[in-house]
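Peer 1: Show me how the following folds:
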Amino acid sequence: MLNFFRRFRERGWQPMTAYDYAKLWHAFGGSVITHPDVVARLSELAQMPVRYLGFAQQGEWVCALPTWGRHLALSKAPLKRAGKRDLFDLGNAEVIVPLAPDAAVPMRHKLDFISELNQSGLNGLKVQKDGLMLAREPEQYSKKFRYNQRRELRLFEEAGGTLRPVKAHSAQALAAIYADLFFRRFGFAPKGAAHLPQVFGMLHEFMVGEVLYLHEKPIAIQILYRVEAPNWISLEYINGGVDPAQQALSPGSVLCFVNTQKAWEEARKLNKPLRYSFGRADKDYKNRWCERHTVYRS
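Peer 2: Reported below is the predicted structural model:
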């Protein structure tokens, strides 16, 4: 019976190799959660093998999908069923699958938060109730907003604050800083706390942003994963930690300003659009930084 349902779901789709999947991702693009190295490494951590599927038209691959059963690989539902819900955290990531520009592909697997970039080429999608929050371009903020953000950054630096790149820290150091500041902020451990050094080690090359220090002590961090596709940059803001004792310096706001500004600067140097996702449209503070975008599910 399970084989019957799989054959029905996969009709028109064909198994493909991880190598072919990676070729399509780098040809047509994708997002953090569908990046071939992210998929392979986190699937290995979860000990959940990936079934790569491709859809061909006129003898050429036009779409590819990494799957766990009937779900997109790295999805929360199969992790939960396997008792591995707290293994790693990718938030509510924007899903962009490798898809040729003029393709028309039936989507029968279970995917949430499918990007507007895929909407026209994947058949069978429905608008998802939850929107996705993507960071505005710097010019879309008001002059007053930008002035206030620069002022907060200046006051932070005058108080002895400094910025240090995430890349300058080891995976172990980042895990310790994030776990400590997350607990200080929320009073409980972050998702996947026990595996943070391992996950950060696997994804260290994709981690970007700054760590805020005050007098040599870290006071704010955001977990950001960035991948570069041929025609855009995908960046996911997963979560963060802030020392509430330093709230007078607005470290969370300062870090949002610094990280978004640097991400836009780098994207523009590469002449590529930036899809900087703050995840689900579920927090008021995201309205300050983002615009709501429609997403889809299948």
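Peer 1: C-alpha only now, for contacts and for neighbours.
Peer 2: Noted.
Peer 1: which residue ranges form the strands in the stretch 151-298 of the chain?
Peer 2: 161-165, 207-208, 210-214, 217-228, 233-242, 274-280, 290-293, 296-297 (DSSP state E, counting those that start in this stretch).
Peer 1: what does the longest one rub up against?
Peer 2: Contacting residues not belonging to strand 217-228 are listed as 31-32, 35, 177-178, 181, 203, 206-213, 233-243, 246, 251-252, 255 [Cα atoms under 8 Å, 6 or more residues apart in numbering].
Peer 1: go again using 7 Å as the cut-off
Peer 2: Contact with strand 217-228 is made by 31-32, 177-178, 181, 206-213, 233-243, 251-252, as judged by Cα atoms under 7 Å, 6 or more residues apart in numbering.
Peer 1: buried set for it?
Peer 2: 218-228 (16 or more other Cα atoms under 10 Å).
Peer 1: and what of the first one?
Peer 2: Along strand 161-165, the positions that meet the burial threshold by neighbour count (16+ other Cα under 10 Å) are 161-163.
Peer 1: Who are the packing partners of that strand?
Peer 2: strand 210-214 (3 or more Cα pairs under 7 Å, 6 or more residues apart in numbering; DSSP states H and E).
Peer 1: which of the residues in the strand it packs on are buried?
Peer 2: By neighbour count with 16+ other Cα under 10 Å, strand 210-214 contains the buried residues 210-214.
Peer 1: Check stretch 285-295 too.
Peer 2: 286, 289-292, 294-295.
Peer 1: quick one, what contacts the residue lying closest to A220 once chain neighbours are set aside?
Peer 2: If the residues on either side of it in the chain are set aside, A220 comes closest to V242, at 4.3 Å by Cα to Cα, 6 or more residues apart in numbering. V242 makes contact with 181-182, 185, 219-221, 251-252, according to Cα under 7 Å, 6+ apart.
Peer 1: Where does A93 fall, secondary structure wise?
Peer 2: Using DSSP states H and E, A93 falls within no helix or strand.
Peer 1: What's the local residue count around it?
Peer 2: Residues contacting A93 under the criterion other Cα atoms under 10 Å number 26.
Peer 1: quick one: contacts for it?
Peer 2: 33, 113, 236, 279.
Peer 1: Look up how far T294 lies from it.
Peer 2: 13 Å (Cα to Cα, to the nearest Å).
Peer 1: Now the second one, please; I'll put the structures next to each other:
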Amino acid sequence: MLSRLRAWREQGWTSIDADAYAEAWQRFGGSVATHPQVIERLAGLAGIPVRYLGWLEQGELKAALPTWGRHLALAKDVLKQQGKRALFDLGNAEVILPLAPDAQVRLRHRARYVSDLNSGRVSTLREQPEGLALAREPEQYSKKFRYNQRREQRLLEEAGGVIRPMQELSAGEQAAIYADLFQRRWGFEAPGKAQLAEVFTLLREFMTGSLIYLNDEPVAIQVLYRVEAPQWISVEYINGGVDPQNREFSPGSVLSFVNTQAAWAEARATGKPLRYSFGRADREYKDRWCNRVPVYQV
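Peer 2: Alright, predicted model coming up:
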């Protein structure tokens, strides 16, 4: 029975190796959640092997898929089933599968937050009720909004605020600061707190953005991962933490402004579009920073 179900699910797909999957990602593009090294390292941490599949037409690879059983690899449902629910946190990351521009495939593995970029090439996708929040281009903010953000940043810096790159900190320092500020902001522990330092070590080369100090104490941090595909740059804003005692200086808002502006500047310097995802479009503050775009599921 199990093999019959798998045969139905994988109809049209062929088993490929990790190198072939990585090659497809480098050719066709993808996102943080489908990057070959992100998949390999986090799946290794979870101890759950990845089965890679390819869609071939006339012997040519047109699409590739990383899977955990009937789900895409790194799926929260699989972690939960295996008793590893909070092992790592990728939020509700945009899933861009490596598909050739002319690919036409069937996807029968369970998947959520599949990108609009894949929608015309996968026949089995249906739109999710909730959209995805993608950061607006700088020019799409009103002049008043940009003025207010720059003013908040100036006031914060005049009060002793310092903006530091995340990469200046060790993974252990990043984990300790994030866990502390997340707890202060939300009143409960950060997901995967026990493994944060290990996860940040594994994903260190992908971590980007800055954090904010006030009077030598960290007051705002955001966990951002960045990957560069041939056609675009993908940034995932996973989660963040802010010290509520410094709300008067709006450090969280200042950090969103600093991080998004820096990402846009870098993407434009490379001549590539930027897909800077805030995850599910489920909070009012995301509407201030983002456009809602369709997202799909199987």
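Peer 1: Got a TM-score for the pair?
Peer 2: Overlay of the two chains. TM-score (TM-score structural alignment, normalised by the length of structure 1): 0.99; 298 aligned residues with a Cα RMSD of 0.5 Å.
Peer 1: helix/strand/coil for the closest residue to V199 of structure 1 other than its chain neighbours?
Peer 2: Nearest residue to V199 of structure 1 in three dimensions, chain neighbours excluded: F88, at 6.9 Å (Cα to Cα, 6+ apart). State at F88 of structure 1, reduced to three classes by DSSP: H, G, I helix; E, B strand; the rest coil: coil.
Peer 1: is it true that F88 of structure 1 touches G192?
Peer 2: Yes: if you go by Cα atoms under 7 Å, F88 of structure 1 and G192 touch, sitting 4.9 Å apart.
Peer 1: More neighbours: which of the two?
Peer 2: Here F88 of structure 1 and G192 are compared on neighbour count by other Cα under 10 Å; more neighbours surround F88, at 23 against 16.
Peer 1: need the contact list for the more buried one.
Peer 2: Shown in contact with F88 of structure 1 (Cα under 7 Å, 6+ apart): 191-192, 199.
Peer 1: quick check, nearest of those to Y19 of structure 1?
Peer 2: V199 (22.5 Å; Cα to Cα).
Peer 1: and that closest one, what pairs with it in structure 2?
Peer 2: Under the alignment (TM-score structural alignment), V199 of structure 1 pairs with V199 in structure 2.
Peer 1: what about its match, neighbour count?
Peer 2: V199 of structure 2 has 20 nearby residues by other Cα under 10 Å.
Peer 1: and the gap between it and P191 of structure 2?
Peer 2: According to Cα to Cα, V199 of structure 2 and P191 of structure 2 sit 12 Å apart.
Peer 1: Equivalent analysis for F145 of structure 2, please.
Peer 2: Taking Cα to Cα, one finds F145 of structure 2 at 32 Å from P191 of structure 2.
Peer 1: okay, those two: which has more neighbours?
Peer 2: Higher neighbour count among F145 of structure 2 and P191: P191, with 18 against 13, using other Cα under 10 Å.
Peer 1: Cross-check the contact I'm expecting between that one and A86.
Peer 2: Yes: between P191 of structure 2 and A86 there is a contact under Cα under 7 Å: 5.5 Å.
Peer 1: Which positions in the one helix or strand K23 of structure 1 maps to come out as buried?
Peer 2: Per DSSP H and E: K23 of structure 1 is located in helix 18-28. Residues 18, 21-22, 24-26, 28 are the ones in helix 18-28 of structure 1 that count as buried (16+ other Cα under 10 Å).
Peer 1: Run the angle between that helix and strand 217-228 for me.
Peer 2: Interaxial angle, helix 18-28 of structure 1 versus strand 217-228 (axes from the mean of the first three to the mean of the last three Cα atoms, to 10 degrees): 90 degrees.
Peer 1: check the fit of helix 18-28 of structure 1 onto structure 2 and give the mean distance.
Peer 2: Mean deviation of helix 18-28 of structure 1 relative to structure 2 after superposition (mean Cα distance after the TM-score superposition for structure 1): 0.4 Å.
Peer 1: whereabouts in structure 2 does that helix align?
Peer 2: The aligned range for helix 18-28 of structure 1 is 18-28, by TM-score structural alignment.
Peer 1: so how far is the matching stretch off the chain centroid?
Peer 2: Computed by Cα atoms, centre = their mean, to the nearest Å, the chain-centroid distance of stretch 18-28 of structure 2 equals 19 Å.
Peer 1: Check stretch 30-49 of structure 1 too.
Peer 2: 12 Å.
Peer 1: what's that stretch in contact with?
Peer 2: Contacting residues not belonging to stretch 30-49 of structure 1 are listed as 22, 50, 73-74, 93-98, 202, 225-227, 229, 234-236 [Cα under 7 Å, 6+ apart].
Peer 1: Quick check: E116 of structure 1 vs Q128 of structure 1, distance?
Peer 2: On the measure of Cα to Cα, E116 of structure 1 and Q128 of structure 1 end up 11 Å apart.
Peer 1: What is the longest helix of structure 1 by residue count?
Peer 2: The longest helix of structure 1 (DSSP state H) is helix 251-269.
Peer 1: mind listing what's buried in that helix?
Peer 2: Buried positions in helix 251-269 of structure 1, judged by neighbour count with 16+ other Cα under 10 Å: 251-260, 263-264, 267.
Peer 1: Can you tell me which of these comes closest to V105 of structure 1?
Peer 2: Each of these was checked against V105 of structure 1 using Cα to Cα; the closest is A267, at 29.8 Å.
Peer 1: Could you double-check that that closest one sits in contact with Q261?
Peer 2: No: between A267 of structure 1 and Q261 there is no contact under Cα under 7 Å: 10.0 Å.
Peer 1: show me what contacts W68 of structure 2?
Peer 2: 50-51.
Peer 1: go again using 8 Å as the cut-off
Peer 2: 48-51, 74-75, 78.
Peer 1: again, but for F182 of structure 1
Peer 2: 188-190, 240-242.
Peer 1: Does A64 of structure 2 fall in a helix, a strand, or a coil region?
Peer 2: A64 of structure 2 ends up strand, using three-state DSSP.
Peer 1: Now do the residue lying closest to it once chain neighbours are set aside against Q128 of structure 2, distance only.
Peer 2: Nearest residue to A64 of structure 2 in three dimensions, chain neighbours excluded: G54, at 4.4 Å (Cα to Cα, 6+ apart). Using Cα to Cα, we find G54 of structure 2 at a distance of 25 Å from Q128 of structure 2.
Peer 1: between those two, who's got more neighbours?
Peer 2: G54 (24 against 15).
Peer 1: is it true that the more buried one touches L65?
Peer 2: Yes: here G54 of structure 2 reaches L65: they are 6.3 Å apart, a contact under Cα atoms under 8 Å.
Peer 1: Now do the shared contacts for those two.
Peer 2: With contacts taken as Cα under 8 Å, 6+ apart, G54 of structure 2 and L65 have Y21 as neighbours in common.
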